[in-house]
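Chemist: fold the stuff below for me.
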Amino acid sequence: MIRIEVVQGDITAVRADAVVNAANSTLLGGGGVDGAIHRAGGPEILEACRELRASTHRDGLPTGDAVATTAGRLPARWVIHTVGPVWSGATDRTPLLRSAYSRSLAVADELRARVVAFPLISAGAYGWPLEDAVDVAVSTIRGASTEVEHVVLVAYGEAADRLLRAAVD
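Modeler: As a prediction, this is how the structure comes out:
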């Protein structure tokens, strides 16, 4: 069974085998978590992402999928980049959000990572309602078949922290 821990703060400072990046499909950096990871990790991450774009992901990383790169200067070995869906009130994109978590854990298994830090995927600029994002994250991680032993859910802000702690306890 996966041990889930909640911390509030900066995901770029979390010590883990792998840190999950809520990336955009270009893999070339952006705002929010994506920008913070690229800034803190340094140019090695961007270079590794460019190599992925040139070789296997010319059209970008599909929503719900995940890939890994070096973590550069982060206190982790790898960054697992995943693209979450943009929230829509008209279309249920929950399966894509679940896939972003599941695929990230599958990539972590391929890397043999045992401790993985996650942000709340899609809950920032992609507009996913916070309570639902928490429910999807926790239920997907708890239900996963994985070798990952410890997941750190990193809350950005007090509301996310409160909701995550309530869902995990």
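Chemist: contacts, neighbours, all on C-alpha from now
Modeler: Noted.
Chemist: run through the strands of this structure in chain order.
Modeler: With DSSP state E as the criterion, the chain has strands at 3-8, 18-23, 66-70, 78-83, 115-118, 150-155.
Chemist: could you measure from the spatially most central residue of the chain over to residue 107?
Modeler: Centroid check for the chain by C-alpha atoms, centre = their mean gives residue 20 as the closest residue, at 3.3 Å. As defined by C-alpha to C-alpha, to the nearest Å, residue 20 lies at a distance of 10 Å from residue 107.
Chemist: overlap of the contact sets of those two?
Modeler: Here residue 20 and residue 107 share the contacting residues residue 80, scored by C-alpha atoms under 8 Å, 6 or more residues apart in numbering.
Chemist: before we move on, back to that, residue contacts, the residue nearest to the centre of the chain?
Modeler: For residue 20, the contacting residues are 79-82, 104, 116-119, by C-alpha under 8 Å, 6+ apart.
Chemist: what's the end-to-end length of stretch 148-158?
Modeler: Start-to-end span of stretch 148-158 (C-alpha to C-alpha) is 27 Å.
Chemist: which positions in it come out as buried?
Modeler: 148, 150-156 (16 or more other C-alpha atoms under 10 Å).
Chemist: do stretch 17-33 as well
Modeler: Buried, per 16+ other C-alpha under 10 Å, within stretch 17-33: 17-30, 33.
Chemist: closest one of the buried residues of stretch 148-158 to residue 6?
Modeler: Ranked by distance to residue 6 (C-alpha to C-alpha), the buried residues of stretch 148-158 are led by residue 153 at 4.8 Å.
Chemist: another one to check against the first:
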Amino acid sequence: MGGHRARVTVVRGDLTTQQVDAVVNAANRRMRGGGGVDGAIHAAGGPAVLADCVARFPQGLATGDAGWTTAGELPARWVIHVVGPNHRAGERDRGLLVSCYRRALEVADELGARTVAFPLVSAGVYGWPLADAAQAAVETLASTPTQVEEARVVTFGDATDAAVRAALAGLPGT
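Modeler: Here you go, the predicted model:
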């Protein structure tokens, strides 16, 4: 779809309270909720999110892929679930991390979402090195053709916020 690029922004805050069309969840392959961002989204979205995950993803979702569900009680309309690589478990293929952002934008285009809020995928419990996680996010979101107007990276904590802002400042033309 589309030939333009999203405007990449960074916001310090709570992913679950973003007023956007879609919020991206850093899910696990089972797609049944979990810790970190995944747990927060399921908790804030309520049981409808899990019910939709079970119905739409009976076999779960592959690492690097994305799919959508209802957002339940969240202010967003949809949750786009991505499964990032688990660096701590030896999944070190950066292509899988990049694929999460690309696929999320493709799913957003299918849904007609124009504003999408992203966490920093794989940078939490999955242990992807922070600076590289931020670089992969910002570069991919800034360079992938999409109909999404704003790709908002929502950061939690000083280190994550600083890493994303540094990656954004390093983009050509910014």
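Chemist: tell me how the two chains score on TM-score.
Modeler: Scored by TM-score structural alignment, normalised by the length of structure 1, the superposition of the two chains gives a TM-score of 0.93; 165 aligned residues with a C-alpha RMSD of 1.4 Å.
Chemist: redo the buried residues of stretch 148-158 of structure 1 as JSON lines? Include distance to residue 48 of structure 1.
Modeler: Listed next are the buried residues of stretch 148-158 of structure 1 as JSON lines, based on distance: C-alpha to C-alpha, whole Å:
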{"residue": "148", "distance to residue 48 of structure 1": "24"}
{"residue": "150", "distance to residue 48 of structure 1": "26"}
{"residue": "151", "distance to residue 48 of structure 1": "24"}
{"residue": "152", "distance to residue 48 of structure 1": "24"}
{"residue": "153", "distance to residue 48 of structure 1": "25"}
{"residue": "154", "distance to residue 48 of structure 1": "24"}
{"residue": "155", "distance to residue 48 of structure 1": "27"}
{"residue": "156", "distance to residue 48 of structure 1": "26"}
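Chemist: next up, the contacts around residue 68 of structure 2.
Modeler: 78-81, 107.
Chemist: likewise residue 88 of structure 1?
Modeler: Residue 88 of structure 1 makes contacts with residue 128, as judged by C-alpha under 8 Å, 6+ apart.
Chemist: please enumerate the helices of structure 1.
Modeler: For structure 1, the helices defined by DSSP state H occupy 32-41, 43-55, 94-111, 130-142, 158-168.
Chemist: distance-wise, check residue 112 of structure 1 relative to residue 90 of structure 1.
Modeler: On the measure of C-alpha to C-alpha, residue 112 of structure 1 and residue 90 of structure 1 end up 38 Å apart.
Chemist: which of the two has more residues huddled nearby?
Modeler: Neighbour count, other C-alpha atoms under 10 Å: between residue 112 of structure 1 and residue 90, residue 112 has more, with 13 against 6.
Chemist: residues in contact with the more buried one?
Modeler: Listed by C-alpha under 8 Å, 6+ apart, the contact set of residue 112 of structure 1 reads 147-148.
Chemist: what does the one 3 residues further on give?
Modeler: With contacts taken as C-alpha under 8 Å, 6+ apart, residue 115 of structure 1 has the following neighbours: 16-18, 148-152.
Chemist: mind running it again at 6 Å?
Modeler: With contacts defined as C-alpha atoms under 6 Å, 6 or more residues apart in numbering, residue 115 of structure 1 is in contact with 16-17, 150-151.
Chemist: likewise residue 117 of structure 1?
Modeler: Going by C-alpha under 6 Å, 6+ apart, residue 117 of structure 1 touches 19, 151-153.
Chemist: how many neighbours does residue 143 of structure 2 have?
Modeler: Other residues near residue 143 of structure 2 come to 14 when the count uses other C-alpha under 10 Å.
Chemist: how near is it to residue 73 of structure 2?
Modeler: Computed as C-alpha to C-alpha, the residue 143 of structure 2 to residue 73 of structure 2 distance reads 32 Å.
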